[in-house]
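Participant: Give me a model of this one.
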Amino acid sequence: MTYYILKLVIMLPLMAGMIVGALWLYRKYQPGLAPGVKQRDMRLVETLSMGTSGRLAVIEFGSQRILLSATRGKIEQIATREMTQAEREAHTAPVPVTDDTPDAGLGEPANPFRTIMNKALALRAAARPGQE
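Facilitator: Here you go, the predicted model:
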């Protein structure tokens, strides 16, 4: 009986140390987080849920922004536009914009993707008149 208790006292901290070490190694050498890795060419800028089975997504790829419609069955490209120089330089996280958010008086034109998304949502609602 003493042998089993002694074995448990030795093996339990050893196993816990191995688990912590494995997690530390995984985090240290996780793909994409190593120093000197080139920034990816594609990134997800924003998504908007359109119910239980659909989403609109804005993808930044190279110097373009692409608006995609994703459903369970397929992914379709809705619109594409070139990024402005300011957007290329910024590469910051987007600020969520709602219909009641003012443009802060900066004199900037309205967000064209917001207009396209609103049109896509209106077309989807028109295509399904009985389901709202």
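Participant: going forward, measure contacts between C-alpha atoms and count neighbours the same way
Facilitator: Fine.
Participant: what's the helix or strand for residue 117?
Facilitator: helix 112-127 (DSSP states H and E).
Participant: again with residue 16
Facilitator: helix 2-28.
Participant: Check which helices and strands that helix sits against.
Facilitator: With contacts defined as 3 or more Cα pairs under 8 Å, 6 or more residues apart in numbering; DSSP states H and E, helix 2-28 has no helix or strand neighbours.
Participant: Could you check how far the residue nearest to the spatial centre of the chain is from residue 93?
Facilitator: What sits nearest the mean C-alpha location of the chain, by Cα atoms, centre = their mean, is residue 44, with 4.6 Å. Residue 44 is 10 Å from residue 93, where distance means Cα to Cα, to the nearest Å.
Participant: Please give the structure of this sequence too, so both can be compared:
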Amino acid sequence: MAFYLLKLLVIVPLIALLAWGCLKLAQRMQGRIGAGPAARSVRVVETVMLSSGLKLAVIAFHGREILVSVSRSGLTRLAEAPLRIETEPPE
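Facilitator: The predicted structure follows:
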């Protein structure tokens, strides 16, 4: 019985650590699979949560910024504007 508990105390944390490592590796590799970020034509610029079921998102697409509302029922386009030139914040 003691040997069984000892094995259990060693194997369960080992399996948990292995699962955590696999998730972190998948997260790091997700951006590298398929087309790189430079080849993407759609990019989420910013999101703001308004309530538990409603979010606003700014999406950059072919030189335009599109403001959409995201809810459980779907997406609704609210506004569209020319793409802003993004500059690095001063350090």
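Participant: TM-score of the superposition?
Facilitator: Between these two chains, after superposing, the TM-score reads 0.63 (TM-score structural alignment, normalised by the length of structure 2); 85 aligned residues with a Cα RMSD of 3.2 Å.
Participant: what distance separates stretch 68-81 of structure 2 from the centre of its chain?
Facilitator: Centre-to-centre, stretch 68-81 of structure 2 and its host chain are 18 Å apart (Cα atoms, centre = their mean, to the nearest Å).
Participant: Oops, could you answer that again for stretch 66-82 of structure 2 instead?
Facilitator: With Cα atoms, centre = their mean, you get 18 Å for stretch 66-82 of structure 2.
Participant: What lies in contact with that stretch?
Facilitator: 53-60, 63-65 (Cα atoms under 8 Å, 6 or more residues apart in numbering).
Participant: Now do it: distance from first to last residue.
Facilitator: Start-to-end, stretch 66-82 of structure 2 (Cα to Cα) is 9 Å.
Participant: which SS state does residue 44 of structure 1 fall under?
Facilitator: strand (DSSP: H, G, I helix; E, B strand; the rest coil).
Participant: in which helix or strand would I find the residue nearest to it when sequence neighbours are not counted?
Facilitator: Closest residue to residue 44 of structure 1 apart from its sequence neighbours, by Cα to Cα, 6 or more residues apart in numbering: residue 59 at 4.7 Å. Using DSSP H and E, the element containing residue 59 of structure 1 is strand 54-61.
Participant: Mean distance of that strand to its aligned residues in structure 2, please.
Facilitator: With mean Cα distance after the TM-score superposition for structure 1, strand 54-61 of structure 1 departs from structure 2 by a mean of 2.9 Å once superposed.
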